[in-house]
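1. Structure for the following, please:
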Amino acid sequence: MKAIRIHEFGGPDVLELDDIDIPQPAEDEVLIKVYASSVNPVDQKIFEGKAQQKFPVSLPLTIGWDVSGVIEGAGNKVRNFSIGDEVYARPFPTINGAFAEYVVVKADEIALKPKSIDHLKAAAVPLAGLTAWQGLFKYGGLQRDQKVLIHGASGGVGSFAVQLAKWKGAFVIGTASAPNLDFVKQLGADEALDYKSERFEEHVQDVDLVFDLIGGDTQKRSLEVLKEGGRLITTVQPLYKDDAKEKNIRLEGFTAQSYAEDLEKIAELIDKGVVDPVVSSIINLEDAKQAEILNAKGNRGKIVIKVV
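-> Down below sits the predicted model:
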C-alpha cells in the first residue's frame, strides 16, 4: 500500500511516499481502508522531532491523526463492528498513522461515521472534534448561560469549539485574525475579536471558561478576563499555574483521547445539523507535503488528505 512516512526528522521534505505492506489487525483491532485523513498541527511537531518527549516515535513512521473509511478486516475479539461499516477515528500515529491506504485501529477507539457527510468531511472531525469536545465539557465543565472565550476560533479545533459551545447554550467570544472575524460569527460566536489589533482583555471580562489553543502571552493575559473560580483549559503547556492559583483560577492542559462515546455524540450532532465540519482544502495523498506546508501558514478549519 502507499503511505506517507518519515525516515528522519526535519522539515516537510522528510515526508516520503512509500510502498509498504498492509498492516494486519490484532485480535482487538480493525483494518480500515482509508478514504480520507486530515492535517493537524501536531503532525509538524512529530516530523520535526519536537514531540519526542510527549509522543515518542520510532522511525520510519507513517503519520496522520485522523481517519474516515471502511472496515475491511477485524480481529477475532471485535464484536461491535462488521466488515463494510463506515467508521471514523483518531488513530495514535506513534504506532501507525492514517496518511496511508490502510490503517489498523483498536475497535474501542472508533465510531460509525456521521451518515449525513462524506468521508472527506468526516476525516476533518476526529482529533479536532475530540479536542474541542473534551476541552469544553470534560475539562472545562462549560454549562448553559456561561461565558466562554475561545482563542484561535477559526482553526480546526476552534471552529468545532465555537459550534459546540453555542449548541451548549453558552455566550461565545472568539479571537481570530481580521479576515476570519465574519467567519467566526457565522460559526455562531456572539462576539469576534481581532487578536492582532485588539487586546481582548480590554473588551472581555467575567469569563467562566477560556479555551486556549494558542499559549504563551495569550494564556497569561487570559487570566485577567476570568472571574474568580474560573477555568483556563489549554491544549498547549500550562505555563502560569502560580499566577492562576493566586487568582483562584484552575489552569489545566490536556491532550484529547480517543473515546468512542465522544465520537458518537459528535456524529449525532453533525447528523442533526448542529455541527458542520469546516474543510478549507482537499489535497491528494501524494501531495501531503504541500498540505503540511499550507497548514503551517494557518487556515480556516481543516485541510483534508484524500486517499480514495
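2. switch to C-alpha atoms for all contacts and neighbour counts from now on
-> Will do.
3. Correct me if wrong, but residue 186 is in a helix.
-> Yes. Counting by DSSP: H, G, I helix; E, B strand; the rest coil, residue 186 is part of a helix.
4. so what's the spatially most central residue of the chain closest to, chain neighbours aside?
-> The C-alpha lying nearest the average C-alpha coordinate of the chain belongs to residue 128 (Cα atoms, centre = their mean; 1.8 Å). For residue 128, ignoring the flanking residues on the chain, the nearest one in space by Cα to Cα, 6 or more residues apart in numbering is residue 157 at 4.5 Å.
5. My assumption is that that neighbour lies in a helix; please confirm.
-> Yes. Looking at residue 157 with three-state DSSP, it is inside a helix.
6. Pretty sure residue 101 sits against residue 33.
-> Yes. At 6.0 Å, residue 101 and residue 33 qualify as touching, with contact defined as Cα atoms under 8 Å.
7. Any buried residues in stretch 5-18, and which?
-> 5, 6, 9, 10, 12, 14, 15, 16, 17 (16 or more other Cα atoms under 10 Å).
8. Now distance to residue 287 and secondary structure too, for those residues, in JSON lines please.
-> Output for those, formatted as JSON lines (distance: Cα to Cα, whole Å; DSSP: H, G, I helix; E, B strand; the rest coil):
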{"residue": "5", "distance to residue 287": "12", "secondary structure": "strand"}
{"residue": "6", "distance to residue 287": "14", "secondary structure": "strand"}
{"residue": "9", "distance to residue 287": "18", "secondary structure": "coil"}
{"residue": "10", "distance to residue 287": "17", "secondary structure": "coil"}
{"residue": "12", "distance to residue 287": "11", "secondary structure": "helix"}
{"residue": "14", "distance to residue 287": "13", "secondary structure": "helix"}
{"residue": "15", "distance to residue 287": "10", "secondary structure": "strand"}
{"residue": "16", "distance to residue 287": "10", "secondary structure": "strand"}
{"residue": "17", "distance to residue 287": "9", "secondary structure": "strand"}
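9. Now the second one, please; I'll put the structures next to each other:
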Amino acid sequence: MASTMKQLVYPTYTTPDKYEFRQTSKPEIKKPDEVLVKVIAASVNPIDVKRAHGDVKILMKDPFPSPIGYDVSGVVESVGSDVTTLQPGTAVYARLPDTYRGTFQEYLVCAASDLTAKPSKMSYEDAAALPLVSLTALQCFENVAKKKPEGAAWFKGKTVLVLSGLSGAGAAACQLAKNVYGAGKVICTVSTAKVPLVPKLLGEGVVDQIIDYRKEDPTKAVEAQSVDYLFDTLGSPLTFLHTMKKGGEISSLMVVPPTEVLREEIPGAPRLILYAASAINKVMCFRAGRYGVGVRGELLHTDAKQLERISQMYLDGKISVIIAEVAQFSDEEKVKEVFTKVKEAKGYTGKMVVRIGSPSMLAA
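-> Down below sits the predicted model:
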C-alpha cells in the first residue's frame, strides 16, 4: 500500500496561482469511528478560495501548509474498528466538517458519520459538486420551516425570490423551491448571457420570472409586497424589504449568522467577533421586523442524513447539479486555473470539479 500521496495546499494566505502540489504521508485511521477514503473527485467552492486568501482568518486561522476543500466523492478503502455502516468498496460522498477539511488530495480520513453512500446512478463528478450547495439551500428552507406552525408546507403556493439563480446555491434553491417545497412562483436574477440558460439548466417551469439584473434593477423589477421568501446570495437582503410580504422570511448566505450559530460552527471565534455579530444581528432583525419580516444569516453545517434526502431528490429528478468544467488532478496548471475562475467569480456557470482518482484503481 502506498505510503505517500499527492496533495494540494496553500503555503500561506495567497492566490490560486501560488497554491502548491506536494507529496505527503498518506493519512491513517486514528480513531475507531474513522474511515480511509480514496478520493475520486472534489469540487471547488467560493469558501475554498476565500479561506486560502485569508478572507476569513479573523474567524479561522490556518496552520501552513494548509489543505483545501470540503466537497468530495470517493470510495471507502478501510474502516475503523467501530464502523459498521460502511465497508471497503462503498462509494461515498460528503461535505466534510472543518476538522477533516482537505479534499484535493488522493486520500483522506474522516468520521464515518460524515459520509453518505453515493447512489450508483450518480456520477462521482455530480457527487463531488452537489453537497455544499445543496445542503446550504436545504438548510435555509428547513430553518424557515422550523419557525412556521405548518412547517415545510408553509412554502406551498408561496412566491420565492432567489438572487443569483444560477450560482451554486441559487440553482439548488430554485429547484428546491419549486420541485420539493411546492412554491407557486419562483423569481430569480441572472446576467444577460445567462437568461436563456435558466430553463435549460434548471428545467422548464422551475423559474417563472427571470430578471436580467444588467438591464433592470431587481429591487424595482419585483413588485412591492409580493415576495414570501427571499434567498439571498449577494449580501444586501434589506434592500428588498419593500418587496416582502408581512410574515415573510429572508435567508442570507452573505450576512453574519446568529451568535449561537457562530459559536457552534466556529468554536474558536474571537469573543469580540461574537459581540459584533450579536449587535449586527439585532440591528438587522429590528429593521426587518418593522416590515413584519424575519431574517437570518446562514452558516452551513455538515449533515449526512440531510445529504441522504438530497440523494433521493437527485434520483427523483427534483434537484440536479450544474458542472461547468472538470479538470484532471494531474494537470496542475489547469487545476490552478479552475480555482482562479472561482476566485474571480466570472467566465463560467456551474461548479468546477477536479477528477483526482479512479474507482478501479483502489489500493490493495
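10. and residue 248 of the first structure, what pairs with it in the second structure?
-> Counting by TM-score structural alignment, residue 248 of the first structure lines up with residue 292 in the second structure.
11. Could you measure from that match over to residue 223 of the second structure?
-> 17 Å (Cα to Cα, to the nearest Å).
12. Which of the buried residues of stretch 5-18 of the first structure sits closest to residue 105 of the first structure?
-> Nearest to residue 105 of the first structure among those, counting by Cα to Cα, is residue 5 at 17.6 Å.
13. Quick check: closest non-adjacent residue to the corresponding residue of the second structure for residue 13 of the first structure.
-> Taking TM-score structural alignment, the alignment pairs residue 13 of the first structure with residue 17 from the second structure. Distances taken as Cα to Cα, 6+ apart place residue 336 nearest to residue 17 of the second structure, at 5.8 Å, with adjacent residues excluded.
14. Count the residues that sit near the one you found.
-> 19 (other Cα atoms under 10 Å).
15. Residue 291 of the first structure matches what in the second structure?
-> That one, residue 291 of the first structure, aligns with residue 338 by TM-score structural alignment.
16. okay, how far is it across stretch 163-181 of the first structure, tip to tip?
-> Terminal-residue distance, stretch 163-181 of the first structure (Cα to Cα): 15 Å.
17. Then stretch 284-298 of the second structure?
-> 14 Å.
18. For that stretch, buried residues please.
-> 284, 285, 287, 288, 291, 292, 293, 294, 295, 296, 297, 298.
19. With distance to residue 72 of the second structure and secondary structure as added columns, please give the residues you listed in TSV.
-> Rendered in TSV, the data for those read as follows (distance: Cα to Cα, whole Å; three-state DSSP):
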residue	distance to residue 72 of the second structure	secondary structure
284	35	helix
285	35	helix
287	39	helix
288	37	helix
291	41	coil
292	40	coil
293	36	coil
294	34	strand
295	31	strand
296	28	strand
297	25	strand
298	22	coil
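20. any idea which of those is closest to residue 255 of the second structure?
-> residue 297 (5.1 Å).
21. From residue 77 of the second structure, how far off is that closest one?
-> Residue 297 of the second structure is 38 Å from residue 77 of the second structure, by Cα to Cα.
22. Check residue 300 of the second structure too.
-> 28 Å.
23. next one: residue 214 of the second structure
-> Taking Cα to Cα, one finds residue 214 of the second structure at 49 Å from residue 77 of the second structure.
24. what do you get for residue 123 of the second structure?
-> Residue 123 of the second structure is 19 Å from residue 77 of the second structure, by Cα to Cα.
25. Tell me which of the two has more neighbours.
-> Shown here are residue 123 of the second structure and residue 77; by other Cα under 10 Å, residue 77 has more neighbours (21 against 13).
26. Please confirm that that one is located within a helix.
-> No. Read with three-state DSSP, residue 77 of the second structure is strand and lies in no helix.
27. hang on, the earlier thing: find the helix or strand that the nearest residue to the match of residue 248 of the first structure once chain neighbours are set aside is a member of.
-> With sequence-adjacent residues excluded and distances taken as Cα to Cα, 6+ apart, residue 292 of the second structure is closest to residue 246, at 4.7 Å. Here residue 246 of the second structure, judged by DSSP states H and E, is contained in strand 244-252.
28. Now residue 15 of the first structure. Nearest residue, chain neighbours left out?
-> In space, residue 15 of the first structure is closest to residue 6, 5.1 Å off (Cα to Cα, 6+ apart).
29. cool, residue 100 of the first structure as well?
-> residue 3 (4.0 Å).
30. Alignment lookup: the one you found to the second structure.
-> Match for residue 3 of the first structure (TM-score structural alignment): residue 7.
31. same deal with residue 135 of the first structure?
-> So residue 135 of the first structure corresponds to residue 140, using TM-score structural alignment.
32. Now its match: which helix or strand?
-> helix 131-147.
33. can you give me the angle that helix makes with strand 244-252?
-> Orientation check (axes from the mean of the first three to the mean of the last three Cα atoms, to 10 degrees): helix 131-147 of the second structure against strand 244-252 gives 140 degrees.
34. what sits up against helix 131-147 of the second structure?
-> Contacting residues not belonging to helix 131-147 of the second structure are listed as 45, 70-71, 93-95, 151-154, 168-170, 172-173, 176, 249, 251, 298-300, 303, 306-307, 310 [Cα atoms under 8 Å, 6 or more residues apart in numbering].
35. Which one of the buried residues of stretch 5-18 of the first structure is nearest to residue 76 of the first structure?
-> For the buried residues of stretch 5-18 of the first structure, the minimum distance to residue 76 of the first structure (Cα to Cα) is 28.9 Å, reached by residue 5.
36. That closest one: what's its closest spatial neighbour, skipping adjacent residues?
-> residue 62 (4.2 Å).
37. count of neighbours near the counterpart of the one you found in the second structure?
-> Using TM-score structural alignment as the criterion, residue 62 of the first structure maps onto residue 67 of the second structure. Applying other Cα under 10 Å, we find 23 other residues in the vicinity of residue 67 of the second structure.
38. Ok, residue 133 of the first structure next?
-> Neighbour tally, residue 133 of the first structure, other Cα under 10 Å: 23.
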